[in-house]
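[1] Model the structure of this input:
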Amino acid sequence: MTATMDTAGSVQREPDPDWVSCGQCRMLVYGKRFARMAKVCPGCGWHSRLTVHDRLDALLDPGSIRPVEPGPAVHDPLGFADLVPYPERLDRARRETGLDDAVRVVSATVGGHPIVVAAMDFRFLGGSLGSAAGEAIVTAAETALATRRPLLVITASGGARMQEGALSLMQMARTSNAMAALGEAGLLTVTLVTDPTFGGVAASFATLSDVIIAEPGARMGFAGRRVIEQTIREELPESFQTAEFLFGHGLIDGVAPRKELPRLLAVLVGAAAKPADGWADGVTDPVLRDPATLSPPPVDEVVRRARVLGRPTTLDHLANWTDGFVELHGDRAGADSPAIVGGLAELNGLPVMVIGHQKGRTTEELVRHDFGMPSPAGYRKAVRLMRLAGRLGVPVVTLIDTPGAHPGPEAERTGQSNAIAECLRVLGGLPVPVVAVITGEGGSGGALALAVADRVLVCENATYSVISSEGCAAILWRDSDTHAVTAAAQALRVEAKSLLSLGVVDGVVPEPPGGAHRDPAAASVFVRDAVIRALRELHGRDGADLVMARRAKFRRFGSAEVSSKIRETVK
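    Below you'll find the predicted structure:
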């Protein structure tokens, strides 16, 4: 008989034992090949459902899996019977799956890093969330808390278990509280969404993780598609509630094929680990801290160089600095601004959260990234990542290159001012080291939103200003010709030497002769080394002390005593 699995996950039997028919495109695949490909169709990429045992074997390091037994839970609390008594349904599910209930809990390693996993199996009564499944999730969270390990939850569920009534409903709050305790303890939580994940599971622990990754095509939502269509009497698009739909609306961090998941999880878990001693040994500090050592070109040339598209972008820097960057997406509220990128990375052995503006080099890239001008969703994504870094105790590195926040009507309707203000507040109070580098244009509040840092550095040919020189010239000079724009740039003191003299930045990162665009790789090395040395200086300092010093630093700007000293310096 040929095993044929349809898109609903049910198995049918057909002649010929050596072939499997894809549940989506119906392509026939040799059974052993299908197994070697982790049960992913080589034709259309459809991901077949896995048993919990196959799932864990595929994700975790061989030989590392150790079972964790959940505590006792109530069974059949209501004496429930429909067409079949509930105890008979439980007994049948146990016989067919070999599981006690819908969730299996293990401790293991992934990429050599310890982890606790709670994995759901849809075969057990549709992966429904009852008292025993809730107990397993809570046990996994408490084990992670006791052993100081990250928690991975793998979801596959139709929702709450109706046969347990209100007690099933209570599992949503029970598991959510367990996830909250892990967040308060600074432990990383990750959800892997598999098909399907609905109802009480989606509306509780599944979507409370720090990072949410989904397999291609996996569906997740509160109400099912059929229920929604019957309620609103409209036909929904085919992509509705799929992983790709969720990703496009900023609700999950990424969509990853099954074969990539072990590496991705290893990087995530490794990025939350503590660095080894001596992680920055041998790195030379390139930063210039004396304005007298700087001989900038004319200010109009500096402005031009700051805007050259050949300068390294945030993603360029990350590609040069690390092999282990995992980009995280979405504001978890319905959108994901491509003008800000961010995620966990390992910088010279130190886990860091990197958040930066992203422009691009070609017209197509610039349009795709909104010319590096973030919408409120971008700043809300940045806030989410900042808070995650604070909980994990991971330093934050921000890379700033934006003409300013997006000025469109949609940005105003969705709260641009509030989103920027929240960035300023959250960064100012983060109990971890924060290093900001202005790598190109530092435009107004859109730039400052990522620059409330312990150390603020500026690249040699970058600019930082309250407004663009063109905008200033148009408003105050009432002219937009070249002479007025240059006069405005000079008056605003937008270039690195003036910014250092004013005390607005703490140091200047040198660039290759002629600008970063002349040798982007070398320019990136300068920025990397400057960041590493700044982090080394801040590493190990108490979080409360960091916050106090950071707030005191920004408190001084504009005070009469400090301003008079600055005026003497820049004369």
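[2] rest of the way, CA atoms for contacts and neighbours
    Fine.
[3] now residue 80: how far from residue 161?
    Distance check for residue 80 against residue 161: by C-alpha to C-alpha, to the nearest Å, it reads 11 Å.
[4] Between the two, point out the one with more neighbours.
    Comparing residue 80 with residue 161 by other C-alpha atoms under 10 Å, the one with more neighbours is residue 161, at 22 against 14.
[5] For residue 168, see how far away that one is.
    6 Å.
[6] what touches both of the two?
    Listed as contacting both residue 161 and residue 168 by C-alpha atoms under 8 Å, 6 or more residues apart in numbering are 129, 130.
[7] Now the second one, please; I'll put the structures next to each other:
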Amino acid sequence: MVETDDQPGDLDPEWVRCARCTGLIYGRRFLRTLRVCPDCGWHAQLTARQRLEQLLDPGTAEPLRQVAALHDPLGFVDSRPYPERLSDARADTGLDEAVLCVMGRIEGQPVVVAAMDFRFLGGSLGCGVGALVTEAAETSLRLHTPLLLVCASGGARMQEGVLSLMQMAKTAQALAELDEAGVLVVSLITDPTYGGVAASFATLADVIIAEPGARMGFAGPRVIEQTTGERLPEGFQTAEFLLAHGMVDDVVARPALRATLGRLLSLRSPTTPSEPVRSEAPDGILRTVEELTERDSWAAVRLARHPDRPSGLDYVGHLLDDFLELHGDRLSEDCPAIVGGTGRLAGLPVMLIGHHKGGPDLTERRRRRFGMPAPAGYRKAARLMRMAAKLGLPLVTLIDTPGANPGPDAERSGQAVAIAENLRLMSRLPVPIVAVLIGEGGSGGALALGVADRVLVSINGVYSVISPEGCAAILWKDPEAAPTAANALRLHARELVRLGIVDGVVPEPDDGAHRDHAGAAAMLGEALLATLGDLIPWEPARLLQERKRRFHRFGVEGVTAEGGTATAGPGVGPAVGPVVVGPALTTVLGTVERGAQ
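    Next comes the predicted model:
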């Protein structure tokens, strides 16, 4: 019987004792489960070679060239000379350094992999590791092939002094070049990942995945407790803790890693400008006022709020294949009111971000904050938008929120700043953006996902500067006047077309989307494919110019962004004449602008 906690090795023991539950595992069963305890889910440490064997398609690994690094630059000696420690590590692991770099394929997708080995001086980051990780990044850049970083480290290598510290900057620079070139970087966090590795390349990836129970942080728990005198909570710095606090995108068990990575690595910019993506099916979009019937605004509001109406994730389940939800704002939390990730819309790779209210279950609706995002939700959305821009993926947003979270915690975390940052970011994203109001479009909390090249609304969706109840309380001094306020606000689909706010209306099944989620999703899918098909061939410069023109024309009668006469055309919505609004709406806009309480 062998223990596998600290020395994973390459032997196939007859029995293995789990380091977490202390149960005995038959050796061959342990290998079949990829060295994961079948009883408690504990993930044993793997060597770099074991990791590559598990992740890469058989026979595809090709080693990268070795890079010479300084040998014992300080002449360091503690209880033993540093060269002796290096020599022993090399003999014990069969590796030259604490990282093994190869080219290969995962699920048929090409990838460059830098896999760390904790057995080699604790996976410490020294000059050799820095040089090899940088070489892997430069190979990825040269081949325009995604980079996978498998991280396991105790931190910077003390025996190499401040030179080891410089490897953090060196590897960060290498990843910055991949950002500029639009090359995907994925980080796989294994147990443990600390110090200089965690504070450099491990956390600079576009997508960060962690194995269950893997620990990551800058300072280790023992150092934190000794320094602060505080006892840390259970599970601190584990993968699950990191997911809840917005630091990783997902926690993925080892048996599912290859499939998850394969989906990520398959992401590609969908087309070039000369190769448009188009749907053969009719889009079904209603684009003129004449195609839409008059309706009661308050009835529209109530239908848009129906608890059975499909929200973000409900549509995702019907619309996207290979959807991989990504989590976290990399700052404080993973806001559950906004969901997002990558997937394929009828084969077209997209980034989708949307509000999610949680459905009819009250407990789930509360957990989802009734679709009212905190600042972390908008920051998560911004992170995914930047990733879409880097990878050249079209962006789809699904808007369904009463508004941004109005609580004191949201204000303390910078709610207004988070919304403003998204408005600015979306204004300049160099990829096609389609926004759809699938339910409620409440105030700036909705607009933070709505600065798009095309804006559509579901036929039973609404869009407003304020809720009818809020408007009634402020202007009529009576919340019961909400139906009157709703009519004054002109917030339903027909009025949104007339005002030129939306480019078209997406039909729903006769009884409404809340009666037929699949039918509503099919109609929305047709509209999205057709709209994206029009936009994808556009060069980034045209996208930005038309997006600017679209929003500059609002509120300026008869004037385009260039100062000419407003006309209908691609990207600017239907031309409308002067819009006459009632005094109540004028007062609402003025009152809100002045920041009325």
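[8] And the TM-score between them?
    The TM-score (TM-score structural alignment, normalised by the length of structure 1) is 0.96; 565 aligned residues with a C-alpha RMSD of 1.9 Å.
[9] Residue 236 of structure 1 contacts residue 227, correct?
    No - the criterion here is C-alpha atoms under 8 Å, and residue 236 of structure 1 misses it with residue 227 at 11.0 Å.
[10] In terms of neighbours, single out the busier of these two.
    Between residue 236 of structure 1 and residue 227, counting by other C-alpha under 10 Å, residue 236 is the more crowded of the two (13 against 10).
[11] who touches the more buried one in this structure?
    With C-alpha under 8 Å, 6+ apart, residue 236 of structure 1 has these contacts: 225, 229.
[12] check which helix or strand covers residue 363 of structure 2.
    Assigned by DSSP states H and E, residue 363 of structure 2 belongs to helix 362-367.
[13] cool, and residue 141 of structure 2?
    Here residue 141 of structure 2 is assigned to helix 127-143, by DSSP H and E.
[14] could you give me the residues in structure 1 that that helix aligns onto?
    Taken onto structure 1 by TM-score structural alignment, helix 127-143 of structure 2 occupies residues 131-147 there.
[15] how about the strands of the stretch 101-250 of structure 1, start to end?
    103-110, 113-120, 151-157, 189-198, 211-214, 220-221 (DSSP state E, counting those that start in this stretch).
[16] oh, I was asking about the stretch 451-571 of structure 1
    Along the stretch 451-571 of structure 1, counting by DSSP E, counting those that start in this stretch, strands occupy 455-459, 463-465, 507-509.
[17] Including distance to residue 497 of structure 1 and mean neighbour count, could those strands go into CSV?
    Shown next, in CSV, are those (distance: least, C-alpha to C-alpha, whole Å; neighbours: other C-alpha atoms under 10 Å):
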stretch, distance to residue 497 of structure 1, mean neighbour count
strand 455-459, 10, 26
strand 463-465, 10, 26
strand 507-509, 8, 27
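[18] now those in a markdown table, with distance to residue 256 of structure 1?
    As requested, the strands of the stretch 451-571 of structure 1 are exported to a markdown table (distance: least, C-alpha to C-alpha, whole Å):
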| stretch | distance to residue 256 of structure 1 |
| --- | --- |
| strand 455-459 | 35 |
| strand 463-465 | 38 |
| strand 507-509 | 36 |
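[19] right, so of those strands, which gets closest to residue 525 of structure 1?
    strand 507-509 (10.2 Å; C-alpha to C-alpha).
[20] corresponding residues in structure 2 for the closest one?
    With TM-score structural alignment as the criterion, strand 507-509 of structure 1 aligns to 504-506.
[21] Rebuild the strands of the stretch 101-250 of structure 1 as CSV, extending it with distance to residue 143 of structure 1 and mean neighbour count.
    Conversion of the strands of the stretch 101-250 of structure 1 to CSV gives the following (distance: least, C-alpha to C-alpha, whole Å; neighbours: other C-alpha under 10 Å):
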stretch, distance to residue 143 of structure 1, mean neighbour count
strand 103-110, 9, 23
strand 113-120, 7, 26
strand 151-157, 9, 27
strand 189-198, 13, 25
strand 211-214, 19, 24
strand 220-221, 27, 26
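[22] which one of those lies closest to residue 347 of structure 1?
    Here strand 113-120 is closest among these (C-alpha to C-alpha), at 17.6 Å.
[23] Helices along the stretch 301-450 of structure 2, start to end?
    Ranges of helices in the stretch 301-450 of structure 2, per DSSP state H, counting those that start in this stretch, are 312-319, 362-367, 375-391, 408-412, 415-427, 443-447.
[24] Now do the last one: everything it contacts.
    Right, the one you point to is helix 443-447 of structure 2. Against helix 443-447 of structure 2 from outside (C-alpha under 8 Å, 6+ apart): 372-373, 399-404, 419, 423, 441, 463-467.
[25] Who are the contact partners of residue 65 of structure 1?
    Contacts of residue 65 of structure 1 (C-alpha under 8 Å, 6+ apart): 106, 107, 108, 109.
[26] so the first one touches residue 70, yeah?
    No - between residue 106 of structure 1 and residue 70 there is no contact under C-alpha under 8 Å: 9.9 Å.
[27] what sits in contact with each of those two?
    Joint contacts of residue 106 of structure 1 and residue 70 (C-alpha under 8 Å, 6+ apart) are residue 140.
[28] dump the residue contacts of the counterpart of residue 261 of structure 2 in structure 1.
    Residue pairing (TM-score structural alignment): residue 261 of structure 2 is matched to residue 265 of structure 1. Contacts for residue 265 of structure 1 (C-alpha under 8 Å, 6+ apart) come out as 110, 111.
[29] Where do the helices of the stretch 151-300 of structure 2 begin and end?
    So, for the stretch 151-300 of structure 2 - with DSSP H, counting those that start in this stretch - the helices run 161-181, 195-198, 221-228, 239-244, 257-265, 297-304.
[30] closest one to residue 547 of structure 2 among those?
    Of the helices of the stretch 151-300 of structure 2, nearest to residue 547 of structure 2 by C-alpha to C-alpha is helix 161-181, at 23.1 Å.
[31] Good, we can wrap up now.
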